[in-house]
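Novice: Quick one, structure for this:
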Amino acid sequence: MAILIDHGDIGLAESDHRIANNLARLSGAIRLQRNAVSRSGKPLTADQVCQLLDDISARIEVTAKLHKSLAVAGNGNGVHLGNFLEEIAEMIGTLGPERKMNLTVACSGENHIEPRHALHAGLITAELLTNAVKYAHPTGLPVSVQVRYETNDDGSFLVEVTDDGVGFPENFDPTTDGGLGFQLMRALTRGLNAELQFEHDCLGVCARLVKPGTFGGANIESTPAVKGN
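Specialist: Now for the predicted structure:
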């Protein structure tokens, strides 16, 4: 007896499975945030609650934009990293005060990456941009941010976020210190089997997410960011 396969149903099932997995990852990030608030034992001010809801909203938006990118592409090739990051950057820019962030995006390579990798990279980028808007200039001056990305045929990619702010506080170690945002970025980086590097001084912070290729080390040469532009 012949078995008829409805490829449309297979595509829908795969899409539903992907959405479910990504929503589960998002739920995990929100639970991490909830647990951090609970452990602190401190009451939240109205401003802190608003910031908390903005953070959750941003992560939901990142996930939504990922699936929008997949739906628009519709070719099974994955996610165009540059377009995805530009949408995320524009979205983060709307969360803060008007004209708070001056953004430029530089690209190298037009390769697509796996949706799961794109979600992790997008959430990390959103956290880095949010930190830049909130902390780069304590006096309230607009922050200039450059997002740079590279993609390669072997699946390796790089995302670099550079700001022109005041840098990290003295003795701050971004590999171990920081609040929930840094904990989340480190967890997402481990999930990618990637590396999150930081360079910082009084002229700003450069964060660099480096994801190795499928067949070994990344074919990416990281170049120092130009700060203060």
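Novice: From now on I want contacts and neighbour counts done on CA atoms only, so please keep to that.
Specialist: Fine.
Novice: max-length helix in this structure?
Specialist: In the chain, with assignment by DSSP state H, the single longest helix is helix 7-40.
Novice: I'd like to know which elements it is packed against.
Specialist: In terms of contacts (3 or more C-alpha pairs under 8 Å, 6 or more residues apart in numbering; DSSP states H and E), helix 7-40 is packed against helix 46-73, helix 180-192.
Novice: The ones you listed into JSON lines, with extra columns for distance to Asn102 and mean neighbour count?
Specialist: JSON lines is the format used below for these (distance: least, C-alpha to C-alpha, whole Å; neighbours: other C-alpha atoms under 10 Å):
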{"stretch": "helix 46-73", "distance to Asn102": "19", "mean neighbour count": "16"}
{"stretch": "helix 180-192", "distance to Asn102": "22", "mean neighbour count": "18"}
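Novice: nearest to Gly140, of these?
Specialist: Nearest of these to Gly140, taken as C-alpha to C-alpha: helix 46-73 at 16.5 Å.
Novice: want to throw the helices and strands packed on helix 7-40 into JSON lines with distance to Leu128?
Specialist: Below are the helices and strands packed on helix 7-40 laid out as JSON lines (distance: least, C-alpha to C-alpha, whole Å):
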{"stretch": "helix 46-73", "distance to Leu128": "12"}
{"stretch": "helix 180-192", "distance to Leu128": "8"}
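Novice: closest one to Thr214 among those helices?
Specialist: Comparing these by C-alpha to C-alpha, helix 180-192 comes nearest, at 11.4 Å.
Novice: The closest one vs helix 7-40, what angle?
Specialist: Angle of helix 180-192 versus helix 7-40, following axes from the mean of the first three to the mean of the last three C-alpha atoms, to 10 degrees, is 140 degrees.
Novice: quick one on the thing from earlier: from the chain's centre, how far out does the longest helix of the chain sit?
Specialist: Chain-centre distance of helix 7-40: 15 Å, with C-alpha atoms, centre = their mean, to the nearest Å.
Novice: another one to check against the first:
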Amino acid sequence: RIEKALKQYAEQLEVSNKIKEEMERVVNSSPVIVFKWRMEKDWPVEFVSENITQIGYTVEDFISGRIKYADILHPEYREKFHSRLEQHPDIRSDQFNQEYRIFTKSGDVRWVDERTFIQTAPSEKNILQGIILDITERKKAEEALLKAEEIRKKEIHHRVKNNLQVISSLLFLESENFKDKEIVEAFLDSRNRVRSMALIHEELYQSGDMSTIDFADYTRNLLNFLTRSYFMESKNIKLNSQIENVYLGMDTAIPLGMIINELVSNSLKHGFPDAIEGNVNVTLELDNNEFTLQISDDGIGFPENINFRQTASLGLQLVTTLVEQINGTIELERNGRTSFKIHFKELKCKVKV
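Specialist: Coordinates of the predicted model:
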């Protein structure tokens, strides 16, 4: 009976060894590298599959202790790994996935996807068992797609800008076919509105992330355009801007740019009928997550008998509508000068450093 039991055990052991050898062949011929780490500083390696040679190392490099896993991590990830170890001091069972960069033995940088399972018996230290898979080619493909998408977005903004500029030019040319002052003025006002939107797309085309624009730079360009459009150089009417160093999203920047266009245009057309010099000021300040846009001039002042919220002026109607669009509020101050103040919030803004 003993001989029979030993024979059965030997047969089972032989089968187990064959299965083990087969699994080792599968692992070592696959791109997946198997690791077993001790959950200690720098991650000493207790086991690593033989296919570690695909990134230049040998099993002996790690098992001997000459190289710890932290030694092959890219420097920007080492601190993150140590922090993660500190977050799991008492965990009995957990798993996590992460992507990061490592160094091959020759010094090349490769991206890997790690899938790790943390497990330990109550009386033992935590052990990390997991795999890493080289995903460098996938990362390169993703970067190529992102770059192609960026180029596509730039091209869209460039085409929209060009088309808006064509519309602006057509409106200007069409205005020359009329003698009536009000009709000509209506064409030119529409031209300026289109141009204010074209400038937004031009800023987005030049922007790094193409989702926000440098609003200070945009405002300067818009005021320069309005100066030329209304021939302010000959009258010495100065357009001044003091804009907080922020980047605004397109959904806020477009209506805000049109508000500036309307109110500044209104000041230039009606604020200085006889004067040959004066100032129009545009400021944007940020305080406690709230923006305040102020557009003022030192001209003859806004008429006392006109309610800017209830007027036949298309420009002022647009202003009140656009303020509502950005969920803002607007108020008019008449203290010896005309001053419009618009308060609003922009959750997607970025402050320039």
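Novice: So after superposing, what's the score?
Specialist: Once superposed, chain against chain, the TM-score is 0.71 (TM-score structural alignment, normalised by the length of structure 1); 192 aligned residues with a C-alpha RMSD of 3.0 Å.
Novice: Would you tell me which of the helices and strands packed on helix 7-40 of structure 1 gets closest to Thr139 of structure 1?
Specialist: helix 46-73 (18.0 Å).
Novice: quick one: the next helix or strand after that closest one aligns where in structure 2?
Specialist: Where DSSP states H and E defines the elements, the next helix or strand beyond helix 46-73 of structure 1 is strand 79-80. Under the alignment (TM-score structural alignment), strand 79-80 of structure 1 falls on residues 213-214 in structure 2.
Novice: can you tell me the mean distance of the matching stretch from structure 1 after alignment?
Specialist: With mean C-alpha distance after the TM-score superposition for structure 1, stretch 213-214 of structure 2 departs from structure 1 by a mean of 1.2 Å once superposed.
Novice: Can you give the contact residues for that stretch?
Specialist: Here stretch 213-214 of structure 2 makes contact (C-alpha atoms under 8 Å, 6 or more residues apart in numbering) with Ile200, Glu203, Leu204, Ser207, Asn245, Val246, Tyr247, Leu248, Gly249, Met250, Ala253.
Novice: follow-up on the earlier one: out of the helices and strands packed on helix 7-40 of structure 1, which comes closest to Cys206 of structure 1?
Specialist: For those, the distance to Cys206 of structure 1 is smallest for helix 180-192, at 14.3 Å, taking C-alpha to C-alpha.
Novice: before we move on, back to that, so which of the contacts of stretch 213-214 of structure 2 would you say is closest to Thr136 of structure 2?
Specialist: Lowest distance from Thr136 of structure 2 to the contacts of stretch 213-214 of structure 2 (C-alpha to C-alpha) belongs to Ser207, with 28.4 Å.
Novice: what range in structure 1 matches stretch 27-43 of structure 2?
Specialist: Going by TM-score structural alignment: stretch 27-43 of structure 2 matches no residues.
Novice: Compute the inter-axis angle for the longest helix of structure 1 and helix 46-73.
Specialist: 160 degrees.
Novice: How about helix 7-40 of structure 1, which residues are buried there?
Specialist: Neighbour-count burial for helix 7-40 of structure 1 flags Ile19, Asn22, Arg25, Leu26, Ala29, Ile30, Leu32, Gln33 (criterion: 16 or more other C-alpha atoms under 10 Å).
Novice: now stretch 290-308 of structure 2
Specialist: Neighbour-count burial for stretch 290-308 of structure 2, counted by 16+ other C-alpha under 10 Å, picks out 291-302, 308.
Novice: could I get those as JSON lines with secondary structure?
Specialist: Output for the buried residues of stretch 290-308 of structure 2, formatted as JSON lines (DSSP: H, G, I helix; E, B strand; the rest coil):
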{"residue": "Phe291", "secondary structure": "strand"}
{"residue": "Thr292", "secondary structure": "strand"}
{"residue": "Leu293", "secondary structure": "strand"}
{"residue": "Gln294", "secondary structure": "strand"}
{"residue": "Ile295", "secondary structure": "strand"}
{"residue": "Ser296", "secondary structure": "strand"}
{"residue": "Asp297", "secondary structure": "strand"}
{"residue": "Asp298", "secondary structure": "coil"}
{"residue": "Gly299", "secondary structure": "coil"}
{"residue": "Ile300", "secondary structure": "coil"}
{"residue": "Gly301", "secondary structure": "coil"}
{"residue": "Phe302", "secondary structure": "coil"}
{"residue": "Phe308", "secondary structure": "coil"}
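Novice: In these, find the pair that's most separated.
Specialist: Phe291 and Ile300 (27.4 Å).
Novice: Let me see the contact set for Asn281 of structure 2.
Specialist: Applying C-alpha under 8 Å, 6+ apart, the residues near Asn281 of structure 2 are Leu239, Asn240, Ser241, Gln242, Gln294, Ile295, Ser296, Asp297.
Novice: The first one matches what in structure 1?
Specialist: Using TM-score structural alignment to pair residues, one finds that Leu239 of structure 2 aligns to Leu103 in structure 1.
Novice: Likewise for the fifth one?
Specialist: Using TM-score structural alignment as the criterion, the counterpart of Gln294 of structure 2 in structure 1 is Glu160.
Novice: Not counting residues beside it along the chain, what's closest to that match?
Specialist: Arg208 (4.4 Å; C-alpha to C-alpha, 6 or more residues apart in numbering).
Novice: Output the contacting helices and strands for the helix or strand that contains Trp37 of structure 2.
Specialist: Taking DSSP H and E as the definition, Trp37 of structure 2 sits inside strand 32-38. Packing partners of strand 32-38 of structure 2 (3+ C-alpha pairs under 8 Å, 6+ apart): strand 45-48, strand 127-134.
Novice: Count residues in the vicinity of the residue nearest to Glu160 of structure 1, would you?
Specialist: Arg208 of structure 1 has 24 neighbours, counted by other C-alpha atoms under 10 Å.
Novice: before we move on, the earlier item: can you tell me which two in the contacts of Asn281 of structure 2 are farthest apart?
Specialist: Pairwise over those, using C-alpha to C-alpha, the maximum falls at Gln242 and Asp297, 13.9 Å.
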